[in-house]
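Undergrad: I'd like to go over a predicted model; first the sequence, then the structure.
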Amino acid sequence: MPRFSVVIPVFKVEGYLRECLDSVLEQSFRDIELIVVNDCSPDSCGAIIDEYAARDERVKAVHLPENVGLGRARNTGLERARGDYVLFLDSDDSYLPGLLQALAARLDAVGDLDILAFDHVRTHWWGRGDRSKAADLIERAGTDVFRLKDRPEYLRLFLVAWNKAFRREFFLEQGFQYAPGLYEDAPVTFMAMVTAERIGCLNRVGVAYRQRRQGAITKTPGRKHFDIFTQYEGLFAFLAERPELVWAQSLLFERAVYHMLFALKRPERVRVADRREFFDRTSDFYAEHLPAGFTLPEGSTGVYMRALAKRSYRAYQATELAERVTKAGPSKVLKARTKVGKRAYAGMYTVQRRGSLDPNLAVYTSYWDRLPSCNPLAVFDKAKELAPEVHGVWVVREELADQVPDGIDHVLRDSRRYWEVMARARYFVNNVNFPDSIVKRPGQFHLQTHHGTPLKRMGIDQRGFPAAARGMDFDRLLARVDRWDLSVSSNQHSTRQWKRAYPGTYETLHAGYPRNDRYYRSSAEDVAAIRARLGIAPGKTALLYAPTHRDYRTDWTPSFDLARLAKALGDDFVLLVRTHYLYGRNPELSDLAEQGAVIDVSRHPVVEDLCLAADALIADYSSLTFDYANLDRPVVIYADDWKVYSQVRGVTFDLLSGRPGDTPGSVATTEDELVDTFRSGRWRGPEAATLRAAFRERFCQYDDGHAAERVVRRFFLGQDAEPATVPLAQRTPAPKPSLR
């Protein structure tokens, strides 16, 4: 029998679940069981749970056939628990290191407790906050063991399930069950606190309580918040059956009404249209359960309760207004709109947005209005086939307009037609973000395709890396994220990163990257034709060198001597060099290309062509590495500045660790090592092949040649994202260009 059973109900948290599970399984105290209840989650949570259960015998995976809600999912886990103590943890939160060891030590020291409470910190998207408001209570408790009747102030501990360890037999003997609906924590917490004979506190922060920017039910306004009345009716029905708990009536009444008033005052919970009804329901509860001899509390809570007692919504509103004015202060003023915002809200754009939407108009753009490319272009091409009724219009920069391929309709940014299209289109497709000036109308849908698997830190994760975050406005970034409806992912790693880096209410579509379809659909003839256009002689082994952008460099300088490598490789090899699009023309590279030492492909419009043409990739930290892995061809990582890059930009995992799944092939950190990697044949040896296979399994999860179709069917046609993903072992990448 384990010491602790940790129960985690799971629903739509694929971006946070691994962090949560790891925080439990990596605790130094090992005598645990982890019961993970998949509440019929529609995302990949079920697969993640099974993955953990397969590799750690302490994990018990439970899959419910239908969604039953948080409370009943907890009950399901409790039924299967066998530990001396049971703890509940929400699946988007996590334990801090050492918590379970500290709990075990306290229990060993003081003997069995019915409840052992501990502290938490709130973690926001902008950082971690301080300890909870109950920190002083927890600290004052020391090692005392008490009943709530003797220490009633401890009823003010945060009324949730996940900040306490419950003695399992106590919990079961009392018959506690979490009821369906929202606010299910409250009655069970109160029931447990007033019936427990031995309560203790551990002066330790144990849980990182994630304050999700969006998506949390407590921050989603609607009728679900009326569940609070049913929950507290259940609590008072429990008290009515326990006359020995009459001493707790006034305490729990005050806490219950305070909780209802707390919900009523928050627009992210109770909608404006529902506020009067919610107030009336609270007044009904107040009148029905008011204990004899109840004394109103001091301060604003007592004033609000007087309004409830009088059933005067007007008095409640006056109290609320006075409280807001006091908090706001006389100097609070509205901020002026930016110039861009004024322009966007003025004139024709405003007029056009009053008209009806065009249900068959889609706007596309990629890389901040550069030429059509990347995932948006692949979606555009597939939409012409599967949804021909949808007309696509591309936004491009004025200086690039003459380079747009024939047959592609396009508009120049800030032109008259641009504002018309942005106002009337139903669909928006981008691999970055549309400008802040664009207003998302009801009925418009935004598809975020992204443009790579993130090795480097992205979005709000960049806050801790000043060089990467220079000039970024994170509030505006999140406002842009709020426009997303669908976010495309090519692997679970990306899903986790996007959920954390771009917190929002969007749906994740595990479709694969549409631009990578070509790696499975191109023929030997296609590959040969591309190589011929690039000037690669027949029989040559082509190496593509494609370094990424450095936030700490203003221009690009080769990290190694290109001429030396080309010479060392000999006549059987040819080196293709592609600089990052954020850098301008490099004179040294141009000179080498003119001399015939390398082929400069920096301005080639389609990077997928270059990957198909190359026998191997020399990369550093570029997301191109993840795409190229689909081809199952050798990858060599040249990482001469990994320490600097990882510290300045921040990374999501250790690319150089050498662990299967982390490192895609051979690694060189000096120019001599790079030369030797090719001379020795390590670049395509068995060890490199083994690493590549594990890397592909981790990062080429959904790329199978059908990504664009899945995206178009889901986004434009409203269908299921089909066909199903082809297993990796059954996929056939494009033929290798040479047999060397």
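TA: The structure has been received and is ready for your questions. Everything numeric in this text was worked out from a predicted model, so none of it was measured. Numbering: from 1, shown residues only.
Undergrad: all contacts plus neighbour counts: C-alpha atoms, from now on.
TA: Will do.
Undergrad: Which element, helix or strand, includes the most centrally placed residue in the chain?
TA: The centroid of the chain falls nearest to residue 499 when counting by C-alpha atoms, centre = their mean (0.8 Å). Residue 499 belongs to helix 492-501 when assigned by DSSP states H and E.
Undergrad: also this one, for the comparison:
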Amino acid sequence: MPSQPNSPRFSIVVPAHGVEAYVRDCLDSLLQQSFEDFEIIAVDDCSPDASGEIMDEYAAADPRVVSLRLPENVGLGRARNAGMAKASGTYLLFVDSDDTMLPGSLAAIDRRLAETGDPELLVFDYARTTWDGRTVRNTRAAVLSGASQPVVTLQDHPDLLALLQVAWNKAYRRDFVERWGLEFPPGYYEDTPWTYPVLFAAESIALLDRVCVHYRQRRQGSILHSTSRKHFDVIDQYERTFGFIDANPRFDSWRPRLYDLMRNHYRTVERSPGRLPAGDLEEFRTRSARSLAAHVPAGRQDAAAAPAGGGGRGGAATRARKLLRRAKKSAAPVKRPLRTAVLRTYYRIQRMLPIRDDLAVFAAYWNSGYACNPAAVHRKLLELAPGVRTVWVLKAGVRAELPRGTARVHPGSFAYWRAVARARYFVNNVNFGSSLVKRPGQVHLQTHHGTPLKRMGVDLAEYPTALGAMKLTDLMRRVDNWDYSLTANSYTTKIWDRSYPAAYEPLEYGYPRNDVLVTADRAAVTAARRALGLPEGATVILYAPTHRDYLGQLHFPVDLEQFVERLPAGHVVLARGHYYYQDGGAEQADATGKARLVDVSGHSDVEQLYLAADCLLTDYSSAMFDYANLDRPIVVYANDWELYRTTRGTYFDIHKLPPGPVVSTEDDLVRLFRSGEWDTEEHTQERARFRARFCEFDDGFAAERVVRRIFLGEEAVPPVVSLSDRPAPPRP
């Protein structure tokens, strides 16, 4: 069927609900296709997050994208229907908003359709992508290469029923869908009464033996792996499917096969651990048995099949193999140093003793200092719950001034193992070591150390340069220890759910380290500048670039000495290297603080540097999200944006959601500061949008909320003050 004049070849329907962390990847994978004759109908199913705003953003930037915002949540099936109603293309495709389409796929689909005379249906392949970076192709891919001819019907090639019956591995000729009046029903299992009728009814089916879609397998959060009575919906959906055959007797011959598929599907739901609430299992069995009895094919009797898997002998063999491996391991010669063996034994003994309710262990940045969110929580804990004993973990040689009464322990020492064995509470902005064993009753708070622009956690599976030697399975074992995960905005909540998929509870309380920024008064700002010895009236630029995985060393993208020389008189640059590196790369200031270039890489309190600065100059660092709380100008120097995105990956394009001006050359950077364009009304408006998105929960009471909830057990913590009701922090 040729395309109609002015109509696209493909209409791609992308429904979304609560997928803020994934929808950009999905839309980018479509818009970057080499084949361009398509429209995207992005349907926001009344998302509770920013999915709809992101779709609006893409629609404003690309005329091929149409953003459709539904006034109420209707579910995946009916959201697809809403998108179909807007479609004008010759063919319909459905892409779930947490999946992606591989490069060249639309071109391959179009080519196969043209080769086969534009059939009513095209079935293509997919691969599952897992959280730990594995890509596994559909195990039944041979079905797509086993047809006897280029165009078939289901009668010619019944093995098509063995494929995963989903909507998103097919292209549908729109006139075929409209002729049959096909729509998605409401419910959990909405694909069932869509895909089977499609296969029954299609008179021309082409196959494409090519992986076109990456089907994301989430570690947490899959609807079909959640515990709910909504799984009873599978019964209703098969009743709808049999209803289609009832209305179209020409398909009666497919009743036996559909019955077998239904029976296997019911068993899968019943036997999948955690899918049905335990108290509802018998009811499901009763209702599914009733459904099966109503559709037993003529001449057959329904009989329960034997349980899947091996019997007692297989289980015994498995246990025997485990015991054998354990025996071999215990027989291996002991090679560990004596001290290590003694410490491990000491730790095991300490874990047999009662947990101390009044003991909390803190650490930050891999035990390298007293800083960041853990330090802010610690200070508030000493204020609100002085009866809690606190221990801070610091590497040997680290000089840090701890509050009075706080014990210092070195990682791996006897004191360390005693503390982590007995403490009730753990607070860190990274993970504690893999050797730590979390006891029942211990509480781990992960505070994190920034709002992420760059990819984190399991999202690094696609970026080997950034992943380095880190093993994602080891990372996730540590993440599984988290009870709470702190976020500064709802965007970050979604990103942590994606990049650290585990069963912790998100705390949308704000970042405690930013309390001091939001509550700062004129005296605090003045004191911060005086402590640094900054000249009166100076325009202070804090330059804080991020780490670059592709370099692996301290790097200032700006030539600092030349940059300072080209700035107008009265400008001072504070240069701060990334915390990965102890030594700064800038010239040290003299004691009078009169130098125009000051190395502050070793400064212990970055928040004080924020307070002192008139402007933040950065690139892709999370510093921009914290500094935005001050509502002061932010300049982004993105000279290697494409290389950075390629080697590290980012969650959004800083050019499309900037906190201020974004430049890519040193000449443009100098021009900004010489002309005064670094601080204009246009950039103030950009910063306002940025603050609204990323400073959502940072109201000055984050640390108090954390202490009251975690340490004092209070559920009713102080509510977040809206951005419009917060006082504006003073400028220097």
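TA: Nice, thanks for sending it over. All values derive from a computational prediction rather than experimental measurement.
Undergrad: Mind checking what secondary structure the nearest residue to the residue nearest to the centre of the first structure once chain neighbours are set aside has?
TA: Excluding the flanking residues, the one nearest residue 499 of the first structure by C-alpha to C-alpha, 6 or more residues apart in numbering is residue 15, at 5.1 Å. Three-state call for residue 15 of the first structure (DSSP: H, G, I helix; E, B strand; the rest coil): coil.
Undergrad: Any buried residues in whatever helix or strand comes next after the helix holding residue 499 of the first structure, and which?
TA: Downstream of helix 492-501 of the first structure, the next assigned helix or strand under DSSP H and E is strand 507-510. Neighbour-count burial for strand 507-510 of the first structure flags 508-510 (criterion: 16 or more other C-alpha atoms under 10 Å).
Undergrad: Average offset of strand 507-510 of the first structure relative to the second structure?
TA: For strand 507-510 of the first structure, the mean deviation from the second structure after alignment is 5.7 Å (mean C-alpha distance after the TM-score superposition for the first structure).
Undergrad: Point out the other helices and strands that that strand packs with.
TA: strand 486-489 (3 or more C-alpha pairs under 8 Å, 6 or more residues apart in numbering; DSSP states H and E).
Undergrad: okay if I get the buried residues of strand 507-510 of the first structure as JSON lines plus distance to residue 468 of the first structure?
TA: Shown next, in JSON lines, are those (distance: C-alpha to C-alpha, whole Å):
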{"residue": "508", "distance to residue 468 of the first structure": "25"}
{"residue": "509", "distance to residue 468 of the first structure": "27"}
{"residue": "510", "distance to residue 468 of the first structure": "28"}
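Undergrad: now the helices: where do they sit in the stretch 401-550 of the first structure?
TA: 416-424, 466-469, 474-481, 492-501, 518-521, 524-534 (DSSP state H, counting those that start in this stretch).
Undergrad: Comparing the fourth one with the second structure, how large is the average distance?
TA: Taking mean C-alpha distance after the TM-score superposition for the first structure, the mean distance separating helix 492-501 of the first structure from the aligned residues in the second structure is 5.3 Å.
Undergrad: now that helix: how far from the chain's centre is it?
TA: 5 Å (C-alpha atoms, centre = their mean, to the nearest Å).
Undergrad: That helix - contacts with which helices or strands?
TA: Helix 492-501 of the first structure is packed against helix 686-699, with contacts defined by 3+ C-alpha pairs under 8 Å, 6+ apart.
Undergrad: Would you mind pulling the contact partners of the helix it packs on?
TA: 490-493, 626, 629-630, 632, 634-635, 658-666, 682, 728 (C-alpha atoms under 8 Å, 6 or more residues apart in numbering).
Undergrad: Just list the residues touching the nearest residue to residue 559 of the first structure once chain neighbours are set aside, thanks.
TA: The shortest distance from residue 559 of the first structure to any non-neighbouring residue, by C-alpha to C-alpha, 6+ apart, is to residue 640 (7.4 Å). When contacts are counted by C-alpha under 8 Å, 6+ apart, residue 640 of the first structure touches 559, 668-670.
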